[in-house]
Structure formats: C-alpha cells, structure tokens
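A.B. asks: make a model of this:
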Amino acid sequence: MAFLSRIMVLKSRAHFSAGANGIRAGSAGAKFEGSRKRKATQARTRIGLIMVAFVAFYGVIGARLTYYGLREPETTSSIMPADRLMASRPDILDRNGEVLATDIRTVSLFAEPHKIVDADEVIEKLRTVLPDIDAKQIYGKLRSNSRFQWLRRQLTPKQQSEILALGIPGIGFRPEKRRFYPGGATAAHIVGYVNIDNRGVAGMERYIDSQGLADLAAVGMTSSQPLEPVKLSIDVRVQAILRDVLTSSITKFKAKGAGGVVLDAHTGEILAMSSVPDFDPNDPAAGGEEGWLNRMSNGTFEMGSTFKSFTLAMALDSGKVKMTDSFDARYPIKIGGFTIKDFHGKGRFLTVPEVFQYSSNIGTAKMADVVGIDGHKAFLTKLGLLTRMQTELPEVAMPSQPREWKKINSVTISFGHGVSTTPLQTAVAGAALVNGGKLIEPTFLPRNEVQAESAATQVIKPTTSDNMRWLFEWNGVNGSGKNALVPGFDVGGKTGTADKVINGRYNHDHNFNAFLAAFPIYHPKYVVLTFIDDPRSETDRAVLAGNSAAPMVKEIISRSAAILGVKPRFGENGSAMLVSY
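C.D. replies: Just a heads-up that it's a prediction; the model follows:
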C-alpha cells in the first residue's frame, strides 16, 4: 500500500514537471500561436495591397480627368452638344406685348460618313427632296474621315418626312430651334437677326447675347426652358406706319434711301425707327448689303439746315443773342476762298425768328461767330452731336468732324455742312431743345419719366427751350415746315436740305433732305425726324426738304398720333370742340 502510494506521488511530480517545462504541451501551443500570427500578417498585407491598388487605379483616373480638363478643346466635328443646340432664346416683344421674335422647333439633317457606303447614291436620293444642294460639297462631306457632318440645317417637316421615306442609312436628324420674326422686315434694324446657330448677329438680338446669354451658351449653361421675354420700347403699330411711309416715299421720289424715328421727348424711348432699304430677318441674306445698313444709327450724314436749330439754341443760351436781335443778311460772307450766301436771300436785316424762318445761312453764321469757335464746338459736344451715341443697339456710328476747327469750319457747321452725324442722335439732340433742355440718351427698352430724369443732363436753360419751341412753331406755321402741319396736332420743326458731296465737291443737284419736328409743340411729347436721300422729281430734278421730308412727317403724325394717345385740339388754346358728326 505504501509502495503504491509512493508510486502515485512520483507520477504526479513527473507530470507536473513535464507540464511546467512545456515539453509536449508547449510545443503544440507554439505551433498554434505561430499559425495565427502568420495568418493575421498575411491578411494585413493583402488589405494593404488592395488599398494601394485602389489608390493607384483612382489616381490614374483622376490624373486623366485633370489632363482632359486642362487641355485645349479638340474640334472633331461641327456638331454641338444637344443642350446648346436646343437652348432657348427669349422672345422679343413690343411695348404692348406683340411678338417680334420667337423660337420655333425644327430639325437639321446630318450624316455619319463612316456609315456611308455609296456617297453618289446618297446624293442622288437627297436631290429628289433637296434639288438645290451642292453635290460637290456634299460629296466631300460624305467621303470625309469625320464621324459627323451637317448636310442641311433647319428643314421643314415635309422635307424631313420625305427624306425619312427614302430610308438612307448613315444619315439622321438633329432637333434644333429656329428664330422666327412674325413681322418680317417691319422692325428689322431694331430687332436684328441671328445666325444659323441661333446666336445674335445684329440689333437687339446681339444686345441680348451681350448681356450674358452668349457667355452662358459658351459654357453650356443654357437650357431648353422658356426664358423671360424681353420687352422693347417700340410700338409695332407705329413702326409699321413709319416703314410704310418711308417705302412709299422712296418709290415716289426715286430716292436711294430713307429713314425716320419717333422718339419720346421726355423718356428717350424709341417708339419707332426704320431705315430703308431694309431686309427680312427671316432671310437676312436676301436683303443684300444695302438692306443691312441701318442709316438711322449706323450711317452718318451732313444734316443740313436742321443744324441751324442747334446754332440758334447755342446763341440764345449763351446770353449773347436775344430773340429781339437782328443780323445783317444783305451781303454774302466771303471767307477762305468760299462765298456764303442765302438760298432765298431777303437782302436786308433779319430778326432771330426770321433767320430761322427763312433759313438764312448768313444770319446763322453770324450767330455762330458771336459765340466763337471754341464755344461752338463745346456746345455741339454737350448735345452729343460730336461723340458716339450710347444706346443698347450695337450698330452705332461715330460722327465725323474737322481735326482742327477754324473759322470757316464753324461758319459752315452752323448751317449743317462740315460735320456728319447720325440722324438718330440729331433727333435726340432735337428732343433736348424742346423738352426743357434735358439731354436723355435714347433707349430701345421701356423707361418711365422718373428713370429718365435720373439719367438726364441739363444742356440748355429752360428759357432757351421755351424760345426754341416758339421758333419751331413759328417755322411750322410761317416757314419751311408748312407741309408738315397736321390739323389739331400743332406740329413745329425745321427742314434741312444739304447738298451731297459728289466726286469731292458739293453738288446742288443731289440733296440729302431731313425734317426735325416735335408735336404737340405747345407741350412736346414726341420728336419725329425723317430723311430722304437724293430724292428726284418727275422731271428728275432735285427736291427740297420742304417738299419731301416734311410731308413724310405729316403722314406719320396724322396716322400715328391717335395710337400714341395724343388728343387733337382746335381753336384758340384748344377751346373749340368738334360738335358735328
């Protein structure tokens, strides 16, 4: 028993010693712990490699995107992104909401040359629908290495359906928008037109692009959603009347051109402006270069005796001349080898009103001499007649004047020779003479009198303006403006018959005629200016402004005054009433 007990004690000690030293059990545990560490290390390594791979992969993508973003654009075809092709332009409306320009949906024909098998067959089929296509040009496009080529822009629905019926592989249609002008040529030079890509080229269409639409289109931020319409100051009814008078006058007088404007004297708003020949903005190329020229704002002319209005206003405003003064008009003025004389000389002293009434070159020149050369130049500059006019219309010409003003220049400029300016800025300066003496830049956008007042510049004294209104009325009743009178509407104004320069010399047989008018003259609301270039009579002789430009003003006012809201008045101070019907 004791033996067995001793044996058991020894075994227990032996087992305890073996376990404590880790001979067998420690060997198995070491193997287990090592395997677990190796697996953890391998997992971390694999995750690290995967992360490095992801970073490298997306780093390459980011680098390529940055490269493509910074490189110069490469033109691979003439097609534009769909959002730009479908981008809308705002409608253009007149002051009463009548549509002058709008977008209509259309389609354009294109080809994918790499899909074209037989270019000759394609051309032959297309000619059955589009007989006027240029076969040589189309063939070159179809055989090109590009993947896209325009064949014909802006097709009609009928043309599209007929081409679809031909079943030509490799061609297709792209939706676009086309600009449409319901009034045609009625307001062509004001509204302007767009190119084949619906981008503004001239007139208010170009102005709209300059206000940010073109920049948005360039970066692809325009959309096909309708935009807020742009309302203009013009009244399309008055515009149609004005253009009708101009076109009929050109035919009647066999003239080279004509123009006119109706201007609000107190806001500077253009109610109507036209220049003929003109063009149809739906097909601008058909008008030719003669039709594209806007003679009212982008043509400069010697305005003749209408400038005497500014010379008299200058003399009166200077305080050196009074309405009661007289000037010796008995003898011609000889200066610098030239002789200045009156067309219908009276051979006597003339009062200031008579100088204006008889359109005396001698009397006007002597008034300018009283003010002086520097004062004369400064006054015309103040009226905006020697600087480029500021308005929304892009087509505005710079007036021309002598590089150095000498006495002979001041003398001739006093009666409208020697300075060329635009008819529109002549009308704007004329408005300042009758509206209380305030020069207001013209606008083709709506503007009220409060807004105009903040932008106005006082250029002559109110008393001078009062005198000029009286002189305009005096000349309208007693002088060259008789043929512009409209019963009930008190028209006053000044004619201008300027000899044209032919081969470097003034030619008395070729005239540029103008008439500057305001109505109702007792409190002018509107200024009307017309001109006609080189009018001829039935005997092919020159016609004076009193017989050509003045009657044009009469017809414009008689047809449009009621539309403009001007009420006629009859009798002394409007006391007479119309009682018979």
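A.B. asks: CA atoms for contacts and neighbours, from now on please.
C.D. replies: OK.
A.B. asks: distance check, the residue lying closest to residue 426 once chain neighbours are set aside against residue 507.
C.D. replies: Nearest residue to residue 426, sequence neighbours excluded (C-alpha to C-alpha, 6 or more residues apart in numbering): residue 385, at 6.8 Å. For residue 385, the distance to residue 507 equals 24 Å [C-alpha to C-alpha, to the nearest Å].
A.B. asks: and the two? which has more neighbours close in?
C.D. replies: The residue with more neighbours, out of residue 385 and residue 507, is residue 385; 25 against 13, by other C-alpha atoms under 10 Å.
A.B. asks: SS state for the more buried one?
C.D. replies: Assigned with DSSP: H, G, I helix; E, B strand; the rest coil, residue 385 falls in the coil class.
A.B. asks: on that earlier part again, contacting residues around the residue nearest to residue 426?
C.D. replies: 399, 421, 425, 426, 429 (C-alpha atoms under 8 Å, 6 or more residues apart in numbering).
A.B. asks: same thing with residue 133?
C.D. replies: Residue 133 touches residue 127, counting by C-alpha under 8 Å, 6+ apart.
A.B. asks: what's the separation between it and residue 152?
C.D. replies: For residue 133, the distance to residue 152 - C-alpha to C-alpha - is 8 Å.
A.B. asks: can you check residue 468 too?
C.D. replies: 59 Å.
A.B. asks: which of these two has more neighbours?
C.D. replies: residue 468 (26 against 15).
A.B. asks: residue 554 is in contact with residue 486, correct?
C.D. replies: Yes - contact criterion C-alpha atoms under 8 Å: residue 486 and residue 554 qualify, at 6.0 Å.
A.B. asks: what about the residue lying closest to residue 568 once chain neighbours are set aside, how many neighbours?
C.D. replies: Spatially, and ignoring its direct neighbours in sequence, residue 568 is nearest to residue 488 (4.5 Å; C-alpha to C-alpha, 6+ apart). By other C-alpha under 10 Å, 15 other residues sit near residue 488.
A.B. asks: so who does residue 488 touch?
C.D. replies: Neighbours of residue 488 in contact, by C-alpha under 8 Å, 6+ apart: 568, 569, 570.
A.B. asks: in PyMOL, how would I select just the buried ones from these?
C.D. replies: Burial among those is assessed by 16 or more other C-alpha atoms under 10 Å; the matching PyMOL selection reads:
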select buried, resi 569
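A.B. asks: please provide the structure for the following sequence as well, for comparison with the first:
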Amino acid sequence: MIAFIMRLKSRAHFTVGPQPGLRDATFIGTNARRRKQARQRLAILIGLFLVAYLALGARLLQYGLTEPLQSAAIDASAHAVASRPDLTDRNGLLLATDLNTVSLYAEPRRILDADEVVEKLALVVPNLDWRETHRKLRSDSAFQWLRRQLTPKQQADILALGLPGIGFRPEKRRFYPGGATAAHIVGHVNVDNQGLAGMERYLDQQGLADLRAAGLTNDTRLEPVKLSIDLRVQNIVREVVAKAMVDYGAEAAGAVILDVETGEVLAMASVPDYDPNEPSRRLADGSIDKDYEKGWFNRISNATFEMGSTFKSFTLAMGLDEGKITLNSVVDASRPIRMGGFTIRDFKGKNRPLSIPEVFQYSSNIGTAAVADMVGVDNHRQFFTQLGLLSRLETEMPGVATPTQPRNWKKINSVTISFGHGVSTTPLQTAAAAAALMNGGHLIPPTFLPRSRDAAQSLATRVLKDTTSADMRALYDRNGQIGSGRHAQVEGFLVGGKTGTAEKVINGRYSKTSNFNSFLAAFPMDKPRYIVLSIIDAPRTGENGGRTAASNAAPMIKAIIQRAAPLLGVQPRFADASSDRRLIDY
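C.D. replies: All right, here's what the predicted structure looks like:
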C-alpha cells in the first residue's frame, strides 16, 4: 500500500507541504516551483555575463586611452627589434639601411609531432639541419630559434603549413645596397643587428650599443650617419684593385685616396673582400668557408707591411727639414755600403755621386742611407715618430694595426729603415704621413667622417717646415715626369709620386722571388689636393712582364686617377707642347 501511494505521488503535478499559520496542508504545483528556480538561475547567469562584459569593456577602454609606447627597456639577450641609423656617403648615397623581416621560432612544449614539423619545414627552409632542428623541437624549453631572417615568401609558405607551436617574430635585417663595394669601410653586423666590423662597429662603440641595451632604439627612426667616402670614387678604386689582383696574379691588392687638406678618406678598398650582406658562407658539407672569411682582412688599415722605397720620401724630407741636405746637395753612391755583416747596394745603381733629386729619381738605397747617417739614429727615430709612422694610428676605423719597429735602434737599423726595411706600418698611416709632405707640413689624422678645413686645422700638428714641403713637392713632381712615377702619369692631371718595391718577408726571411709593391702618388702637383696609395701583394707579373712597383702598383694609380679625378672636381691642365712641361720651379 505504501509503495502504491508513493508511485501516485511521483506522478502528481503538485507536492504537499506545511503552510505557516494554517492547520491544513497546502498543495504546491511542481511546475510553478521549477519555473521559480529557473528564473533565479537565469538571473545569476545574466549577472555573471554582465560582470564579465563590464571587465572586458573597462580593459578595452584602458587600452584605448593609454598613449602608445615608443620604446621599452628590453634585455639585450631578448633579441629585441632594434634600429640602426642609415649609413650614407658624402653625397647622401645609401650605403647601409635596415629592412623589416621576421624570424622563425618554436615553442617545443606545444609541438605535437616533432618529426612531422621537421619534414614540413624542410620543404620551405633551405639547408635546414634536420638533426639540430629535431633536437630543439624535442627539448623542454619554452622557446627555440629555428631560422633567423626569413623572406616574405618563406613566411607565407610556413604559415600555409598550419603547424602548431611554430611562430614568427619581427626583426631588423641590415642591407648593403652596394654589396662588396665599400665592405671594409662600412663593415657588417651580426644576426642581432650588432656591429662587428668597420663603421658599423664604430657606431656601437659610440653609444649605439648602450642605447640598444636600454631599448631606446626599438622601432625608432634614427638620423642617417654620413661618411667621408664618395661612393662613385669608391666603386672605381675597388674595380681597379680587383682587376689588378687578377691581371697581375697577386695574392692581394688595395688602394686609398686621402684629402691632404682635411684628412678625409675619399675611398679605400682591399681585395680579397666580401659581401657584408653575406659575411659568412657555408660549404656543401655545412662547414664554414674559411677562404671566404679571409676577405674580412683589410690590408689598408688592419695590416702592417714594410713599405719599401716609399719610405725614402720621409728620409729625404727628414734630411731637408734637419738642414743636413738641400736639393742641390750631392751624396756619394759610387760603391756599396758594408755594415755589420750586411752589404747595401742599389738596384740598377749608377755607381757615381748623385744629387738629391737623382737619389729620389733612381731610388738609391746608398744615397738614402747616407742622408740617414747625417741625421743620426736618435733623430731619425724621433722624426719618424713625429710623422706618425711608428705609433698606432688614431681614427674611427676599429681594428687598426700597430706598427712594428726594432726594440733598440742601432745604426744598421737606421740605415735599412731609411729605405723601407726593418719597420712595418699600415698603408693608411703611410698615406697620412705623405699628406703632410704635400700640404705644407701639417700632420692631420685621417677620418672616415666628413670634416671641414677649419676642423682639420684645429687637429693638425706641424711636423715639417713649409720649405721642406715645397722641396718634397718638387721631388714628387720631377719623379712623376722623368722617374719611376711616369708609369702613373695621367696627361692633364700632373701626377707625382714614388714607387716602392720591397722583398716580401716569408717565414722571417726576405724572399728573392716575391715582392710587396706600392706606389705613393699626389696630384695635381701644382697644388696637391689628394694622396693616392696603391699596394699589391706578391704579384707574379706586371706591365711588360715586370714585377716591380713601376710595372703594377704605378699602373693601378694611373687607372684610378684617370677615372676618379674628374669626379673629385680636379680640372685637367694641359701645358703648351712647345713649352717646358714642368709647372714647378725646382
């Protein structure tokens, strides 16, 4: 009976419950109770949705009213997107700029199938290291770089794969429109846009790296930095030295053009070189191409050489400045000098007394050594130090080499150094010292940034008398007309200069079969404005089969001046054929 009553109760549409104040039971409808509970639950749900929407709305309003951040403090190790200033030449032509790009990364903890991800990425990313990529994807880390600086097409193709746990991060990529044209001047950056060489590294040393670390360069457009070089002239110089290295079968070659009045470097090239857009290359087996990376070596400022007979310019200038000789002086070069077990001879010597202009013209080792002996060892060393030939060059270019010299100068050292053996210095500081011979006697530190004449004069140090500079201009001009310098002569531009053919030092000994050749030129000789120095390392041949500087280093100068002089604003001057060709009185 009880079970029957309970079944009836369960089927009923009402319940029985007590009603306060009433003696009898009250019948409550089940549907009405359920409707009441539903309204209560719906009200609670609506309240929760309202609270959520209000929170979202307040957050959006906060974002809308907040000023956008221009920079943020980001740790340098976080690979933050950082800008670098554009680099331009003296005329505003672009040398280096930033490009926006993306890099590929993975979140290994979200990778479901590492094998599938590697297989699909290999279809898009060239030369993907399967083993290394698989190791990164199976690691327990939260973040792993897979490939830096992708192309837009590669990014689109990877997006189409729809791989979970794979993402992209915006970055900056440095781009060099001229490629290898000014590689050793501009330098290059690493994958994190940090300067590693050349003027790129100089910028970081001047505080750009600190600004980057503070996050103050992120997405900020920086003012361009103008360099002193002329890109048109730079291209000519680089083409000439690259061609000479091939034509003369040399190991290396280089050249630099310097403004004698301001110290500005107008062009500088050293080959072999490299493309700063691709500072490193990998071989087919995946290893680094070491031969390609040899192109990083800048022989004009980062290497020292025995500059050979170009040093006779400085020795004769020393004798003139000390008053030991004049252009009318005569020295005995009739027989070799024997000293300390060494015999000093002239190459194709005249075996007779020579005037000072003849010592320069015939590049007499004996005559130059006699001048050094007149000055003395201590004064010789002091004079070369004063010219900046024995100390490290101060300029913006990082990695400048330090010259080498004997620890203790003896008489034999002074004699050999007088004609360019026994001291090694950089070609750039050799050119800077030569500029002092041409500009009236002022040593001006070379610069890769624009510099006015007034600014240059404030930095200049007088190292020669005006009269000594005038005498050296006369010697250079004469040698350019009737001496070894005639191989560099360009009609109308009055080129003067001095050859330097030095036996190359190999394994600590002078080689009889390998030379380091150079030519030190100035033009126009009626009022010198530019120094041009060329070098060529271990040439196997030259013009007419010769291996001396007159056969290869001098023709390089001629090719450079022929093309570059008009761009530098030098007007050609032609003397009347019936008149004396010399424009300077000696």
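A.B. asks: aligned partner of the residue nearest to residue 426 of the first structure in the second structure?
C.D. replies: Using TM-score structural alignment, the partner of residue 385 of the first structure in the second structure is residue 389.
A.B. asks: same question, residue 479 of the first structure
C.D. replies: Using TM-score structural alignment, residue 479 of the first structure pairs with residue 483 in the second structure.
A.B. asks: quick check: that match touching residue 359?
C.D. replies: No - taking C-alpha under 8 Å as the definition, residue 483 of the second structure is not a contact partner of residue 359, at 10.6 Å.
A.B. asks: spatially nearest residue to the aligned residue in the first structure for residue 204 of the second structure, not counting backbone neighbours?
C.D. replies: By TM-score structural alignment, residue 204 of the second structure lines up with residue 209 in the first structure. Distance criterion C-alpha to C-alpha, 6+ apart; nearest residue to residue 209 of the first structure, sequence neighbours excluded, is residue 200 at 6.1 Å.
A.B. asks: that neighbour -> the second structure?
C.D. replies: With TM-score structural alignment as the criterion, residue 200 of the first structure pairs with residue 195.
A.B. asks: for residue 159 of the first structure, same thing?
C.D. replies: Under the alignment (TM-score structural alignment), residue 159 of the first structure maps onto residue 154.
A.B. asks: which residues touch its match?
C.D. replies: Contacts of residue 154 of the second structure by C-alpha under 8 Å, 6+ apart are 124, 125.
A.B. asks: tell me the spacing between it and residue 80 of the second structure.
C.D. replies: The separation that residue 154 of the second structure has from residue 80 of the second structure, given C-alpha to C-alpha, amounts to 21 Å.
A.B. asks: does residue 89 of the first structure really touch residue 227, like I thought?
C.D. replies: Yes - in this structure, residue 89 of the first structure is within contact of residue 227 by C-alpha under 8 Å, at 6.6 Å.
A.B. asks: neighbour-wise, which of these two wins?
C.D. replies: It is residue 89, of residue 89 of the first structure and residue 227, that has more neighbours when counted by other C-alpha under 10 Å, with 28 against 13.
A.B. asks: now for the more buried one: what does it line up with in the second structure?
C.D. replies: So residue 89 of the first structure corresponds to residue 84, using TM-score structural alignment.
A.B. asks: is it true that that match touches residue 217?
C.D. replies: Yes - if you go by C-alpha under 8 Å, residue 84 of the second structure and residue 217 touch, sitting 7.4 Å apart.
A.B. asks: residue in the second structure matching residue 80 of the first structure?
C.D. replies: So, by TM-score structural alignment, residue 80 of the first structure is matched to residue 78.
A.B. asks: what number of residues lie near that match?
C.D. replies: 9.
A.B. asks: same question for the one 4 residues further on.
C.D. replies: Summarising burial for residue 82 of the second structure: neighbours were counted as other C-alpha under 10 Å, giving 26.
A.B. asks: next: residue 370 of the second structure.
C.D. replies: Neighbours around residue 370 of the second structure, by other C-alpha under 10 Å: 18.
A.B. asks: where does the longest helix seen in the first structure end up in the second structure?
C.D. replies: Using DSSP state H to define each element, the first structure has its longest helix at helix 25-70. Under TM-score structural alignment, helix 25-70 of the first structure corresponds to no residues of the second structure.
A.B. asks: buried set for the following helix or strand past that helix?
C.D. replies: Once the chain leaves helix 25-70 of the first structure, the next helix or strand it forms, by DSSP states H and E, is helix 82-85. Of the residues in helix 82-85 of the first structure, 84, 85 count as buried by neighbour count, 16+ other C-alpha under 10 Å.
A.B. asks: distance check, the one residue sitting closest to the centre of the second structure against residue 87 of the second structure.
C.D. replies: Centroid-nearest residue in the second structure, with C-alpha atoms, centre = their mean: residue 187, separated by 2.0 Å. Distance of residue 187 of the second structure to residue 87 of the second structure, computed by C-alpha to C-alpha: 11 Å.
A.B. asks: likewise for residue 5 of the second structure?
C.D. replies: Residue 5 of the second structure is 98 Å from residue 87 of the second structure, by C-alpha to C-alpha.
A.B. asks: who has more neighbours out of the two?
C.D. replies: Using other C-alpha under 10 Å as the criterion, residue 5 of the second structure and residue 87 rank with residue 87 on top: 22 against 9.
A.B. asks: what does residue 453 of the first structure align to in the second structure?
C.D. replies: In the second structure, residue 453 of the first structure lands on residue 457 (TM-score structural alignment).
A.B. asks: in which helix or strand would I find its match?
C.D. replies: helix 453-459.
A.B. asks: following that helix, which helix or strand shows up next?
C.D. replies: Next along from helix 453-459 of the second structure, by DSSP H and E: strand 461-462.
A.B. asks: check the mean deviation of the helix or strand just after that next one from the first structure.
C.D. replies: Counting by DSSP H and E, the next helix or strand C-terminal to strand 461-462 of the second structure is helix 466-482. Superposing on the first structure and averaging over aligned pairs (mean C-alpha distance after the TM-score superposition for the first structure), helix 466-482 of the second structure comes out at 0.4 Å.
A.B. asks: could you measure from the aligned partner of residue 169 of the first structure in the second structure over to residue 113 of the second structure?
C.D. replies: Counting by TM-score structural alignment, residue 169 of the first structure lines up with residue 164 in the second structure. Distance of residue 164 of the second structure to residue 113 of the second structure, computed by C-alpha to C-alpha: 10 Å.
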